[in-house]
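S.K.: Sequence plus predicted model, see below.
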Amino acid sequence: MLKHKWLAGAIMMMLPWLSFADASLTLTGKVVASPCTVDTDTVNKTVDLGTVQRRDLQTAGEGGEWQDFDLLLTNCPAGTTKVTATVSGTPDTQDATAWKNSGTSGNMALRIANRDRSQTVAPGDSLAQNVNISTRSASFPLSARMFTPLGSATAGTFQSVMNVDFTWQ
């Protein structure tokens, strides 16, 4: 009887060694380029859009003068070759390709475009620039103006916010 207990105990101790399972482990990661430095003037940029007379804003599309500005990134590491700027903010309710005016003037919105104004930049758009390898910088030359999407603008203040997220490659 003692022999059977010893044999049963030995078999029980061997069971964990007899059972096994295959396992597969997948490890993932990402290699990314080092970041550039966002220029201090770009971090909290204010673009003065000037003053426009209400009488000059009676027809849809009329607006103020275009004001040029740049989003500048500097000190890009040697491995960083491209910068993408994704813009966001509250779209205007009358024109989804423009930014909403949070000031007191009515029927007004913010229009952003590339420097030659051949392409409108709308909330949610992404812009890409290659890093200049000699200066190790990237610049996004843009223009902005306030305008009336529907016409019949009313007098008051104008303010709009465009957020920018930068990614690098």
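M.R.: Yep, that arrived.
S.K.: CA only for contacts and neighbour counts going forward, please
M.R.: Will do.
S.K.: Looking at this protein, which strand is longest?
M.R.: strand 138-147 (DSSP state E).
S.K.: Just checking the distance from that strand to the centre of its chain.
M.R.: 15 Å (C-alpha atoms, centre = their mean, to the nearest Å).
S.K.: helices or strands next to that strand in the packing?
M.R.: strand 67-74, strand 109-114, strand 126-130 (3 or more C-alpha pairs under 8 Å, 6 or more residues apart in numbering; DSSP states H and E).
S.K.: Now render these as TSV, adding distance to Gln58.
M.R.: TSV is the format used below for the helices and strands packed on strand 138-147 (distance: least, C-alpha to C-alpha, whole Å):
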stretch	distance to Gln58
strand 67-74	21
strand 109-114	14
strand 126-130	32
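S.K.: Using TSV, lay out those together with mean neighbour count.
M.R.: Shown next, in TSV, are these (neighbours: other C-alpha atoms under 10 Å):
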stretch	mean neighbour count
strand 67-74	18
strand 109-114	23
strand 126-130	15
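S.K.: which of the residues in the longest strand of the chain are buried?
M.R.: Counting neighbours by 16 or more other C-alpha atoms under 10 Å, one finds that the buried residues in strand 138-147 are Ala138, Ser139, Phe140, Leu142, Ser143, Ala144, Arg145, Met146, Phe147.
S.K.: Put this next to the first one:
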Amino acid sequence: MKHITILFSLLIYSAFTSADAVNINVSGYVAAMPCEIERNNYSIDLKKVNAWNIRDSQVSPWVDFSIKFKNCPTKTTQVIMTITGTSDLINGDYFINTGTSKNSALNLVNTLNKTLIKNGTKIIVAVDNNSRSVEIPLSARIVGYGNGMSVGTFRSHVEFTLLYN
């Protein structure tokens, strides 16, 4: 009887002490924080432009502005900015005007070398090692084409995505 009690006790004990294997997987990614961008939104005022000055393939004066970054991490050596927007339907080198003025578009360039910026253009700029900052200077203007340009509002929208290396 004593053996049966011990055997029964062992069976009960083993039933309550069975264990399941539990796996815990931990994952993540360690990355440097990106540069701080000076502003998240930019509104560039191309001012009031005389339609007679930009009709028939003429242009308005350039308006300069910059996208600025600061406090770039030590390991970050360059900023890659990809610019996207809706291309103009008549001339794909420009961005579409969604305002009420007809036959006009946005001409955007890199100010340093006047390189044309169109949908999908990538600009690569090195981070200044001393200041840990980057400045991407841009210029914008209205271009007119054809003789059907009309007066009205001018609006264009471009976005940029950033990659830090």
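M.R.: Received the coordinates, thanks. In this text the structure is predicted, and so the values were computed from the model without any measurement.
S.K.: Against which helices or strands is the very next helix or strand once past the longest strand of the first structure packed?
M.R.: Sequence order places strand 163-168 as the next helix or strand after strand 138-147 of the first structure, per DSSP states H and E. Applying 3+ C-alpha pairs under 8 Å, 6+ apart, we find strand 163-168 of the first structure packed against strand 82-88.
S.K.: matching residues in the second structure for the strand it packs on?
M.R.: Strand 82-88 of the first structure corresponds to residues 78-84 in the second structure, going by TM-score structural alignment.
S.K.: Relative to the first structure, and after superposing, what's the average distance for that stretch?
M.R.: Aligned to the first structure and superposed, stretch 78-84 of the second structure gives a mean residue distance of 0.3 Å (mean C-alpha distance after the TM-score superposition for the first structure).
S.K.: and that stretch, how far from the chain's centre?
M.R.: 7 Å.
S.K.: Mind naming the longest helix for the first structure?
M.R.: Ranked by residue count and defined by DSSP state H, the top helix of the first structure is helix 2-18.
S.K.: now do the second structure
M.R.: helix 2-16.
S.K.: Which helix or strand lies directly C-terminal to it?
M.R.: Past helix 2-16 of the second structure, the next helix or strand by DSSP H and E is strand 36-37.
S.K.: List of residues touching that following strand?
M.R.: The contact list for strand 36-37 of the second structure (C-alpha atoms under 8 Å, 6 or more residues apart in numbering) reads Ile67, Lys68, Phe69, Lys70, Asn71, Cys72.
S.K.: Quick check: it compared with the first structure, mean distance?
M.R.: Mean deviation for strand 36-37 of the second structure: 1.0 Å (mean C-alpha distance after the TM-score superposition for the first structure).
S.K.: which bit of the first structure covers the helix or strand just after that strand?
M.R.: Downstream of strand 36-37 of the second structure, the next assigned helix or strand under DSSP H and E is helix 51-54. Helix 51-54 of the second structure corresponds to residues 54-57 in the first structure, going by TM-score structural alignment.
S.K.: measure the residue nearest to Asp88 of the second structure when sequence neighbours are not counted to Arg132 of the second structure for me?
M.R.: Spatial nearest neighbour of Asp88 of the second structure, excluding adjacent residues (C-alpha to C-alpha, 6 or more residues apart in numbering): Ile96 at 4.0 Å. Note on Ile96 of the second structure: its distance to Arg132 of the second structure, by C-alpha to C-alpha, to the nearest Å, is 35 Å.
S.K.: Between these two, which has more neighbouring residues?
M.R.: Ile96 (24 against 17; other C-alpha atoms under 10 Å).
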